[in-house]
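*Asks:* could you look at this predicted model? Sequence included:
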Amino acid sequence: MKTSLILGLLLTSSLHCIADTLPLSPEESAGKRLYREGVSSSGEPIMARVGAAGMLLPATSLPCANCHGTDGLGRPEGGVRPPELSWSRLTSTYGQRQINGRNYPAYTEGTLARAIQEGRDPGNNHLDPAMPRFVLSMKDQRNLTAYLKRLADERDPGLTPDSLHVGTLLPSQGALAEEGATVAAVLNGSVARINKAGGIHGRQLRLTILDPGPDRISAERALDQLIDQEQVFALIAPLAPALDTQLVSRLEQAGIPLIGPLSLQGTAQSSRQIFEPMPGAREQLIALADYASASLRVLQGPTLITYTEDPGQRLAAQTLSQYLQDHAWQNVSLKAYDSAQDELPLGSRSVFYLGCGSDFSHLAERLQTAGQVPYLFAMSNQVAGDLLQVPNGFSRRVFLSYPFVPSDWTLAGRLALTQLREQQGLGGQHAVLQVGAFSSMLLLSDGMKQAGRDASREKLINALEGLHDFDTGLTPRLSFGPGRRLGLNGAHIVTVDLPDQRFYLVAPYKPITATP
């Protein structure tokens, strides 16, 4: 009898596991899209009534998952605490008790439809006014209900009982091939270190790296492959500038978290899905500008902002120009820089440069040849490799922003990165990218540990959002929060004695006060 009981339990357990992994039916898949994106299976727009006045808005702007989370567990925000939407909770025979203390019976399919469409619970009480009332067809309502019945059992892609699959996009050819290889080495080394230590909650990490190719179309295709075919759980430290704004919409559509220093590439990527350990171009340039206005007599100008002809650099230059003009800088001008052209505006007291390193030293040489030695401002991650080619006449007139400096490195942090470099055959090249990728893996590891064994993408996002004063051992401490997705919001400012090749910290890291 005991044998029969054990076999029965094993059989029941096996059937349960099989049921958990069954693919969604067409109706459930349609309900999932409605839940996450606010899109009807018919292709017709879905509207929702909002507030006491019942103002109509498209459901795509406020889908269920925005407040209840892709896992249905609810995400408190702005004083509103959306309830959990698991079917077992909704239909509990013990009834429900709202956070405000109101009691009401268990939900049925009918009363759930009324709650979604009319904003009333099974006790006929009005739901919180923040809850939209959706205008749904009978078919859309059935699809949504069908998906809610599966919501609690659906495991996010890329997560199995014994593995966690993450992915990234890194170029293996072209202008960024060396940077891509550097980041790949750091990520592979970090994955090996985590797996050697037993993984995360018993799960071994698996990393898939795809080449984004030469342009936006190839990058979008590679991203789709990671999401749809490889089905990664999260993206980690990608280097694919061509994606630009398409990345955000694709991540939000799929509900995939991304951890990595995207804004270093120039264009800020603002999304709830994205967590960046490094300050972006905007933050570093503002830190440089704030230092210059406080410590150098430069407000009267003229000030030149020059940038290589690239959409991301151009946007960053325009953002900086507006910031300078809003903060009493006078005679500010912008110009795309072409090293092959002789034309160059002269007479500037300050020059901010955005672009690749070789053009930076060439710009300095041309200025010196013309008898001009203005202050030069740039981001270290763009120009540090070419810095010592700058003419000595600019000694202590070059100011660079650094997300971190050697004094930020703890003994443990230095040892961990040094060991990884030795194992992967890395030197000190592209140090900012190395530390950015290394810190991204630390954030992923800590976030997944906090998310627990029963992790989900939504739990990872919530865990990362709750990190404050996180110690990477290599940077100032990182902090995130609701609406805050940059772990560092400023930079150290360093000047250079070019003949002696010595660097001097002139302003330590502090968060900038400017808001986006």
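*Replies:* Here it is on my side, so go on. Numbers count the residues shown, from 1 in each chain.
*Asks:* please count neighbours and contacts with C-alpha atoms only from this point.
*Replies:* Fine.
*Asks:* and the host helix or strand of A181, what does it pack against?
*Replies:* Assigned by DSSP states H and E, A181 belongs to helix 177-196. Counting contacts by 3 or more Cα pairs under 8 Å, 6 or more residues apart in numbering; DSSP states H and E, helix 177-196 is packed against strand 204-210, helix 411-424, helix 431-451.
*Asks:* export these to a markdown table and tack on mean neighbour count and distance to S88?
*Replies:* Formatted as a markdown table, the helices and strands packed on helix 177-196 follow (neighbours: other Cα atoms under 10 Å; distance: least, Cα to Cα, whole Å):
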| stretch | mean neighbour count | distance to S88 |
| --- | --- | --- |
| strand 204-210 | 18 | 31 |
| helix 411-424 | 15 | 45 |
| helix 431-451 | 22 | 22 |
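*Asks:* out of these, nearest to L90?
*Replies:* L90 lies closest to helix 431-451 among the helices and strands packed on helix 177-196, at 23.6 Å (Cα to Cα).
*Asks:* put this beside the first:
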Amino acid sequence: MGPGVPKDAEAVSHTRTSAWSRGRQHAALAWVLFVSGCASAGLAQAQGAQPVATRPDAAAQARQIALGQRLYREGIGVSGQALQAQGAAQAVLSGNAVACAACHRRSGYGSSEGALNIRPVTAVALFEEASEGVRSPRIKAQLGTRLRPPYTPALLARAIRNGVDAGGAPLDPVMPRYALSDEDLAAVVAYLGTLSARPSPGVDDEEIHFATVIQPGVPELQRKAMLEVMAAFFKDKSAGAGRNLEDRRDAGTMRMYRSYRKWVLHVWALTGPRETWRAQLDAFYLQQPVFALVGGLGVSSWQPIHTFCEEKEIPSVFAQVNLPVVTGSNHYNFYFSRGLTLEAEVLVKFLRDSGVGGPLVQVYRRDEAGLASAQAMRDALPKGAELEDVVLDGAGDEGFWRKLAARRAGSVVLWLNQEDLARVVLPGEGFAVPVYLSFDHLNGKPPPNPGALGSQARMIYPTDLPPRHAARLLRTTIWLHNKGIPVVDEAVQIGTQFALTVLSDAVGHVMDSFSRDLVAERIEHVVATTSIPSLYPNVSLAPGQRFAAKGAAIVELVPGEKPQMKALSGWIVP
């Protein structure tokens, strides 16, 4: 409302806006019942038969929607067989290649590539009249605003089978023509009636809820470092959402006005053995559903949280973990990198490209991280490569290190932490061969005494070297200073602010379309362009990718009062 409008009129306007939004949702949801009960009748009518009024029970309706979802996402028909369709240039396509989600994405909001724009197929986009957003009365009078009438089941069947839209215009040849049965069509139409028809859980008219997950065993310093950054960020977001209605409306379009929400953070701190974590996550979610998970800290496998997010279809945005899930299905879990698996692959590629020969000796503990690194190295090495495993049990005394240094080896890899390396005791100049260390096992910090390992101590390094590193991260450093937050764990604090900024950018892009799938798709776009840097100098995501940093470098640790690092390689992407 502008100046001079009574406050109670503003309240009425806000109520009408909320009601309008809900009305769109209810109208779209009404299609679930309509297309489920009448799709077969509508298709039959389109073929010249008399319609038969039906209304399936809830169980049958849910099954039909589930079958439609499988068809839409995987290209598998009601019969369980792969779909077939005719693409451009009469090409015959089948299965995943013709899954609707391949182009229209899981959200249904479409996509674009070059000059090609894939139209949205959400419930609102299909089953409401499409009109042009024209403000000028003169242009409205000359051109009109109607683009096409709303789809009915029969019109949608015509579009899918024959490539003709609701207004009778031909669809682009890039849209396949599907040979669907009536059962397939009824199922996919029923599912489309639900697609992004209402906001995902965790959002109401005033608030949008997020959670961060912390595994047991995370050091208190890291926990504090992450939560301080989150508290400052959420305070800023909530301050922005607190603007009065007039300020909001003046900020931009009506959709922007409707998109404002107060950001609310929930800390899900897990306790006890891993077998109990899923029940804890379910209890947290039952108490307050959240729109997405953001950040998070873990010292063991992220698998329970990963599985929870996949099953609940909740985006998880850049948890800081060394053991992400690197195999199996992943639609909703975004990671900075493949962690210890990536380190092993980078090192193997460096050794191979450098022509380094001789047996490789890897040292590790029988804990989760050590076993994962050792297995990743075995998997990365080519068949027939010489590899010897040495397990460190106990504290690792001088005798252990003497025997290790005396082994016949071309290179040694120490999958060990700071505490283990602080105990290294070797006579003379240490190892006579290159010794490689893990950035992740050392929590991103060089060991305090690299000279004890010899003159060829090296590290797998996923970020850039000083002074470029400090210059690139200056914006985050200034932000922390302005918020009165001391730098106590650079990697955690930088990673947390990056995750929050990416999530904020993605949510901002979807405006009032609070779809988790759409946010996940927007994250793919904004990762490489967000204004806040990550610890990793090169991050990007193509559609379907879930690991933002895909490489690392090898650096040499130069001994001295202040150990220096010298690059031995360029950026290595295995």
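*Replies:* Looks like it arrived, so ask away. All of these numbers come straight from a predicted model, not from anything done at the bench.
*Asks:* report the inter-axis angle for the helix holding A181 of the first structure versus strand 204-210.
*Replies:* 170 degrees (axes from the mean of the first three to the mean of the last three Cα atoms, to 10 degrees).
*Asks:* average offset between helix 177-196 of the first structure and the second structure?
*Replies:* Superposing on the second structure and averaging over aligned pairs (mean Cα distance after the TM-score superposition for the first structure), helix 177-196 of the first structure comes out at 3.4 Å.
*Asks:* re the thing from before, any chance of the helices and strands packed on helix 177-196 of the first structure in JSON lines, plus distance to S348 of the first structure?
*Replies:* Converted to JSON lines, these look like this (distance: least, Cα to Cα, whole Å):
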{"stretch": "strand 204-210", "distance to S348 of the first structure": "44"}
{"stretch": "helix 411-424", "distance to S348 of the first structure": "40"}
{"stretch": "helix 431-451", "distance to S348 of the first structure": "29"}
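*Asks:* of all those, which lies closest to L367 of the first structure?
*Replies:* Closest approach to L367 of the first structure among those (Cα to Cα): helix 431-451, 27.8 Å.
*Asks:* specify, as a residue range, where whichever helix or strand comes after the closest one falls in the second structure.
*Replies:* Next in sequence after helix 431-451 of the first structure, counting helices and strands by DSSP H and E, comes helix 457-465. Taken onto the second structure by TM-score structural alignment, helix 457-465 of the first structure occupies residues 516-524 there.
*Asks:* mean shift between that stretch and the first structure?
*Replies:* So stretch 516-524 of the second structure averages 2.5 Å relative to the first structure (mean Cα distance after the TM-score superposition for the first structure).
*Asks:* need the residues that contact stretch 210-224 of the first structure.
*Replies:* The contact list for stretch 210-224 of the first structure, computed with Cα atoms under 8 Å, 6 or more residues apart in numbering, reads 167-174, 226, 240, 242-243, 246.
*Asks:* so which of the residues you listed are in helices?
*Replies:* If you go by DSSP state H, the contacts of stretch 210-224 of the first structure have Q246 in helices.
*Asks:* look up how far Y147 of the first structure lies from S25 of the first structure.
*Replies:* S25 of the first structure is 9 Å from Y147 of the first structure, where distance means Cα to Cα, to the nearest Å.
*Asks:* which of these two has more neighbours?
*Replies:* Neighbours were tallied for S25 of the first structure and for Y147 using other Cα atoms under 10 Å; the higher tally belongs to Y147 (25 against 12).
*Asks:* which strands and helices sit next to the helix or strand harbouring L400 of the first structure?
*Replies:* Assigned by DSSP H and E, L400 of the first structure belongs to strand 398-402. If you count contacts as 3+ Cα pairs under 8 Å, 6+ apart, strand 398-402 of the first structure packs onto helix 281-295, strand 375-379, helix 380-383, strand 492-497.
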